[in-house]
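A structural model of the following input is requested.
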Amino acid sequence: MMEHSFKLAIQYAANAESAAFPTRSQFRRWVKLALEQEAEIVIRIVEKSEGRALNHDYRGKNYATNVLTFVYDDTDPLSGDIVLCAEVIENEARQQHKALMAHYAHLTVHGLLHLQGYDHVSDDEATIMEKKEIHILTRLGFEDPYIASCEALTLG
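Next up is the predicted model:
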């Protein structure tokens, strides 16, 4: 697999009261494996209020979601933002019995794939995207996030 150069800025705009955030080096490692082209990316970790405002303003949904992706330029270099909502991610990890860093890795990879044009609107698109996520996360040393969430649902 060819390595692509990238510029990455991390913005920690949320308080880490109950859990830790991924480090810059963790984010760099995750981005490095998920990128298929040169890119300039900002990853921003936000509070629930900012996540809700962004989701409302850009998607018309009045709740905070785990990850939002904003593409500014889809040519070389690719340019965009990935917004991760700390409280939502922490709650999901706890509810799904997942390690917090594994869930952050999954959602970062998920956002990066959206940034590169992948989507999950149709079943076929979802299958392609999930297979890519699983492949990347396995290479990073994480379990299949979809098996873990299915197990959590049947246990809960």
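
every contact and neighbour count from this point should use C-alpha atoms.
OK.

could you tell me whether residue 9 really is in a helix?
No: going by DSSP: H, G, I helix; E, B strand; the rest coil, the assignment for residue 9 is strand, not a helix.

burial count for it?
Residue 9 has 14 neighbours, counted by other Cα atoms under 10 Å.

that one and residue 137, how far apart?
In this view, residue 9 and residue 137 are 21 Å apart by Cα to Cα, to the nearest Å.

now residue 45
The gap separating residue 45 from residue 137 is 20 Å, by Cα to Cα.

also residue 43?
Distance of residue 43 to residue 137, computed by Cα to Cα: 18 Å.

ok, now residue 32?
Distance from residue 32 to residue 137, by Cα to Cα: 12 Å.

and residue 33, by the same measure?
9 Å.

settle it for me: which of the two has more neighbours?
Between residue 33 and residue 137, residue 137 has the larger neighbour count (other Cα under 10 Å), namely 21 against 18.

gap between that one and residue 41?
From residue 137 over to residue 41 (counting by Cα to Cα), the distance is 19 Å.

same question, residue 135
Residue 135 sits 22 Å away from residue 41, going by Cα to Cα.

so those two - more neighbours on which side?
More crowded of residue 135 and residue 41, by other Cα under 10 Å: residue 41, with 23 against 16.

could you say what helices and strands the helix or strand where that one lies packs with?
Under the criterion of DSSP states H and E, residue 41 resides in strand 39-46. On a contact count with 3 or more Cα pairs under 8 Å, 6 or more residues apart in numbering; DSSP states H and E, strand 39-46 meets strand 6-13, strand 78-85.

how about this one, so we can line them up?
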Amino acid sequence: MSIDITIEDDRWEALGLSALCDRACAAALDHLGLDLDECEISLLACDDDRIAVLNADFRAKPVPTNVLSWPEADLAAEIAGETPGAPEPDIMGEITLGDIAIAWETCEREAAEQGKRMEDHVTHLIVHGLLHLLGYDHVRDADATLMEGLETTILGELGLDDPYKDLDGP
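Presented below is the predicted three-dimensional model:
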């Protein structure tokens, strides 16, 4: 598995983001039956100012958010609640999944508000972002149920609590 991490905010380094990312992505990909050695992901670890610009540029929402994802391919299922399509390897046998960006201040604030360890919340958001790269979404209710169920299962396999317990969703 190749994870290219760009750290623009040093607070991420102190958190041990690389190890968290490796662990979260390996668990998610393994759970979904994807070959870890074939998959490639890029992660931008930034601050709220940077993610607000990205959110404005790509979603027309000029505000910070916790995580953004840019899938390499559109794998979304046409029918709500169905499993997205599987990513295909390129001619070299590699599967480029896409890019994820995560913002420090929003993650830190949410973790505090939810009474969670920052490491646990970030692990959840990395799994969440990776599932978006794989075609999962939470816009339609049936898709949200599928995606949130996967997140809960994957995080449970990592020994983490259900991230949606006592919450209204991501």
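
picking up where we left off before, I'd like the helices and strands packed on strand 39-46 of the first structure as TSV, with distance to residue 115 of the first structure appended.
Formatted as TSV, those follow (distance: least, Cα to Cα, whole Å):
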stretch	distance to residue 115 of the first structure
strand 6-13	13
strand 78-85	7
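
any idea which of these is most buried?
By mean neighbour count, with neighbours taken as mean count of other Cα atoms under 10 Å, strand 78-85 ranks first of these at a mean of 22.

what angle separates that one from strand 6-13?
Strand 78-85 of the first structure and strand 6-13 are oriented at 30 degrees to each other (axes from the mean of the first three to the mean of the last three Cα atoms, to 10 degrees).

what span of the second structure is strand 78-85 of the first structure aligned with?
Using TM-score structural alignment, strand 78-85 of the first structure corresponds to residues 96-103 of the second structure.

comparing that stretch with the first structure, how large is the average distance?
In the superposition against the first structure, stretch 96-103 of the second structure averages 1.2 Å from its aligned positions (mean Cα distance after the TM-score superposition for the first structure).

just give the nearest non-adjacent residue to the residue nearest the centre of the second structure, would you?
Most central in the second structure under Cα atoms, centre = their mean is residue 129, positioned 1.7 Å from the mean C-alpha point. Counting by Cα to Cα, 6 or more residues apart in numbering, residue 129 of the second structure lies nearest to residue 69, which is 5.6 Å off, once chain neighbours are set aside.

SS state for whichever residue in the second structure pairs up with residue 119 of the first structure?
Under the alignment by TM-score structural alignment, residue 119 of the first structure pairs with residue 137 in the second structure. Here residue 137 of the second structure is recorded as coil under three-state DSSP.

I figured residue 137 of the second structure hits residue 149, correct?
No: in terms of Cα atoms under 8 Å, residue 137 of the second structure does not count as a neighbour of residue 149; the distance is 11.7 Å.

which of those two has more neighbours?
Set residue 137 of the second structure next to residue 149 and count neighbours by other Cα under 10 Å: residue 137 wins out with 24 against 14.

ok, now which ones touch the more buried one?
76, 131, 143, 144, 147 (Cα atoms under 8 Å, 6 or more residues apart in numbering).

residue 106 of the second structure now?
By Cα under 8 Å, 6+ apart, the residues touching residue 106 of the second structure are 48, 64, 65, 66.

one more time with 7 Å, if that's ok
48, 65, 66 (Cα atoms under 7 Å, 6 or more residues apart in numbering).

any idea how far it is from residue 59 of the second structure?
Residue 106 of the second structure sits 17 Å away from residue 59 of the second structure, going by Cα to Cα.

before we move on, what about residue 31 of the second structure?
30 Å.

what's the answer for residue 121 of the second structure, then?
Distance, residue 121 of the second structure to residue 59 of the second structure, by Cα to Cα: 23 Å.
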